[in-house]
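In: 3D, please:
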Amino acid sequence: MSTETKGSLRVQVKASVLHGIKDLKIVIRHLGDPEPSEVTVAVQSTGLCGSDLHYFNHYRNGDIIVREPLTLGHESAGTVMAVGDEVTTLKVGDKVALEVGLPCQSCELCTSGRYNICPALRFRSSAKSFPHFQGTLQERINHPAVYCHKLPSSVSQELGAILEPLGVAIHASRRAELPSNSTVLVLGAGSVGQLCAAMAKYDGANRVIIADIQQERVEFALSHQFADASVVVPMKRFERIEDKLAFAKEVAALAKAQNLGAEVDAVFECTGMESCLQAAIYATKPGGRVMLIGMGQPVQTLPISSAALREIDLVGVFRYASTYDEAIKVVERLPQLASLVTQRFKGFENIPAAFAMAGRANDDNGALVLKVVVDLGSTS
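Out: Modelled structure (predicted):
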């Protein structure tokens, strides 16, 4: 395929399409000219995230059920191949990171800057809206130029794909309103947890403690200086609520032991697990905040009086808004974030293997799995 500027552009593009549980097929789609305000992007790097895995493994994500064949992928970067007639901010050949949530831009939430919770928002690779907004595991897409963020030469396409989950961490850090020299606990040391820990340090936290059931994950955070201390959470399961809450207090005590026995200013809860959210409440100091980042069971039993009587704020975090400019600056200053990409797969034929790997804790060589990235190849 040749690089185009303006004029007629109608090409056939490959797309990876999910037709059922773990049923990925390569199909051919026809891509027309970009609209006047759009650009055509050759997608090169796409990271796989938890929601992609839920759709792949269950053909649903919580209560959201897939109703038509769906292309997954939304953590992406690529190269501009064509520009619409009204686009002046980008040119052919520019590297861009894709912000894939498109809000209405006119409702009260959008005009106040909270477009991430716009009721009409359409998000690539999500089955929430119908017809579904197809994802980025496709050779090329047409996308509004305003949501294509130009990357500096020092930021690779692969690192550009990290900007999307990094946006979640930036948004969470903003909503946490951390005091200076604060103490932070991060529950869950997957890629988002690692990024939340890194952002807390970046924003000036005095001490960051990270906790996970997998020792390798917390060791990764320590070795890359994303966190200062760690907790390996015991693998325990209970049925009675009394036993669950007792275990949550045990986990909170382990975290407080890493903070001179004191509660923390804020907890970034990145697992969605009931036991972790319970522990987060117990581990937070009076007047502190628990950031609800992980998506877990929709109904959970919480020690709500412990939160209310100590005026602990439970703060929701859903995706991000206006984070890409800051995210680009962060990855330029923290190049070690590139280490979060632990496995790479190239080409459409290897996408099923990439999804299988993303659901594992370790690869065949015993290496830690944090972020799996698919490389769709050249822009030719």
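
In: all contacts plus neighbour counts: C-alpha atoms, from now on.
Out: Noted.

In: What separation is there between the closest residue to residue 93 other than its chain neighbours and residue 263?
Out: Spatial nearest neighbour of residue 93, chain neighbours left out: residue 80 (5.3 Å); criterion: CA to CA, 6 or more residues apart in numbering. For residue 80, the distance to residue 263 under the criterion CA to CA, to the nearest Å works out to 48 Å.

In: So residue 67 versus residue 61, what's the distance?
Out: 12 Å.

In: do residue 267 as well
Out: Residue 267 sits 25 Å away from residue 61, taking CA to CA as the criterion.

In: Do me a favour and get the end-to-end distance for stretch 14-27?
Out: The stretch stretch 14-27 measures 6 Å between its terminal residues, going by CA to CA.

In: Just checking the distance from that stretch to the centre of its chain.
Out: Here the centre of mass of C-alpha atoms in stretch 14-27, compared against the chain's by CA atoms, centre = their mean, to the nearest Å, lies 22 Å away.

In: can you check stretch 373-380 too?
Out: Taking CA atoms, centre = their mean, the mean C-alpha location of stretch 373-380 is offset from the chain mean by 20 Å.

In: cool, stretch 79-95 as well?
Out: Using CA atoms, centre = their mean, the distance from the centre of stretch 79-95 to the centre of the chain it belongs to is 26 Å.

In: Can you give me the buried ones in that stretch?
Out: If you call a residue buried by 16 or more other CA atoms under 10 Å, then stretch 79-95 has these buried ones: 79-84, 87, 90-95.

In: Can you name the two of the residues you listed that sit furthest apart?
Out: Maximum pairwise distance among these (CA to CA): 16.3 Å, between 84 and 95.

In: Could you also give me the structure for this next sequence, so I can compare it with the first?
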Amino acid sequence: MKAVVLHAPHDLRFDDIAPAPAPGPGEVQIAVSHGGICGSDLHYYHHGGFGTVRVREPMALGHEVSGTITALGAGVTGLTEGDLVAVNPSRPCGHCDYCRKGLAHHCLDMRFNGSAMRFPHEQGLFRAAVTLPAAQAVRLPAGTDLALAAMSEPLAVCLHAVAGAGSLIGRRVLVSGCGPIGCLTILAARAAGAEEIIATDIAAPALAGARAVGADTVLDLAGDADALAPYAEAKGQIDVAFECSGAPPAILAALKVLRPQGLLVAVGLGPEVTLPVTALVAREIRMQGSFRFDAEFATAARAIASGRIDVSPLLTRVLPVAEATDAFDLASDKSRAMKVQIAFPSP
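Out: This is a model prediction of the structure:
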């Protein structure tokens, strides 16, 4: 069967690989329909990895996919052949201390599709078909748009970040960094009751995306570096800031506008930054990180399927899987693309 396989930086091939095995007990086989190209996929494509992680063997990319169940293993209940599903790429062990404490996303033996952290690598989901534990498949209603359903994973990341912030009802929220995660955070924050959402970025296309998903105010910090200054008055005007870029200047800018006892949620990954500890202490600013997701995946999939959260403004283009390299090149051009997907032929 066909798969999108990375062999080395910029060496992406549409390879023939072994077919997906027949599902064993508790497993399902899924014909992959759509797959979204994520920032981590682009790191692998351009650099062969990120940080100290490097691809050491050919690896199928991708972890944002949807598809159709084509076969069931023994003992699987609640799913049938022909069901549309969103595929959760996380497979926690279920028995380590963190899994038993309800923190499965911090599993000590996590397997995550499309990751080179292990060797042999955990193969990604840009394959014509995959066989996985049934628990990784979230059933969707008939007629669900599988292109939109493939955005369940990044939306789950944002739902997790928003849930960790506590109640947003009536709150003034800042979202800095308006790529796909930032824009999905805007949608998640609005669904959680945020009263006002201010979005910042340094790129006009990203700000256009923020407008499209309903940000109340968008500020171009490249055109006006002091655009956030009014929100710093009277010790700060922002209740909760979601920092989605990972850029040190954006983190520092967000800290300046938080009100006393305001909360900064760090969602994006980036280089280390020196924090203004005096200001943090004097204004009792709270900071927390947000990492991946757990139960939020199923919530994200169902919110998309029902239309409660409309992710369609973020889908730039869907290309056939045979044009995967073109899709990765388009996804790399942030002036032209927000979310690019590849599509496999129907089985």
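
In: follow-up on the earlier one: between the buried residues of stretch 79-95 of structure 1, which is closest to residue 314 of structure 1?
Out: The shortest separation between residue 314 of structure 1 and any of those is 38.0 Å, and it belongs to residue 95 (by CA to CA).

In: who's in contact with the equivalent of that closest one over in structure 2?
Out: Structural correspondence for residue 95 of structure 1 with respect to structure 2 (TM-score structural alignment): residue 84. Residues touching residue 84 of structure 2, when contacts are defined by CA atoms under 8 Å, 6 or more residues apart in numbering, comprise 66-69, 139-142, 144, 146.

In: can you check residue 167 of structure 1 too?
Out: 319-321, 323-324, 327.

In: Now with 10 Å, please.
Out: Neighbour list for residue 167 of structure 1: 99, 173, 192, 195-196, 319-328 [criterion: CA atoms under 10 Å, 6 or more residues apart in numbering].

In: Break down the stretch 101-250 of structure 2 into its strands, ranges please.
Out: Residue ranges of the strands in the stretch 101-250 of structure 2, as given by DSSP state E, counting those that start in this stretch, are 111-112, 129-133, 137-140, 172-176, 196-201, 217-220, 238-243.

In: For those strands, give me CSV that also has mean neighbour count and distance to residue 40 of structure 2.
Out: Compiled in CSV, the strands of the stretch 101-250 of structure 2 are given as follows (neighbours: other CA atoms under 10 Å; distance: least, CA to CA, whole Å):
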stretch, mean neighbour count, distance to residue 40 of structure 2
strand 111-112, 18, 12
strand 129-133, 21, 20
strand 137-140, 22, 22
strand 172-176, 26, 19
strand 196-201, 23, 20
strand 217-220, 19, 25
strand 238-243, 27, 18
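
In: among those strands, which is nearest residue 336 of structure 2?
Out: Here strand 196-201 is closest among the strands of the stretch 101-250 of structure 2 (CA to CA), at 15.6 Å.

In: Packing partners of the closest one?
Out: Contacting strand 196-201 of structure 2 under the criterion 3 or more CA pairs under 10 Å, 6 or more residues apart in numbering; DSSP states H and E are the following elements: strand 172-176, helix 180-191, helix 204-212, strand 217-220, strand 238-243, helix 248-257.

In: in structure 1, what residues pair with the shortest one?
Out: Counting by TM-score structural alignment, strand 217-220 of structure 2 lines up with residues 229-232 of structure 1.

In: For the matching stretch, which outside residues touch it?
Out: With CA under 10 Å, 6+ apart as the criterion, stretch 229-232 of structure 1 contacts 185-187, 189, 207-219, 221-222, 251-252, 254-259.

In: Recalculate using a threshold of 7 Å.
Out: Among residues not part of stretch 229-232 of structure 1, those counted as contacts by CA atoms under 7 Å, 6 or more residues apart in numbering are 208-215, 218, 222, 254-255, 258.

In: tell me the contacts of the closest residue to the match of residue 95 of structure 1 other than its chain neighbours?
Out: The spatially closest residue to residue 84 of structure 2, leaving aside those adjacent along the chain, is residue 68, at 4.6 Å (CA to CA, 6+ apart). Remark: with contacts taken as CA under 7 Å, 6+ apart, residue 68 of structure 2 is in contact with 30-32, 82-85.
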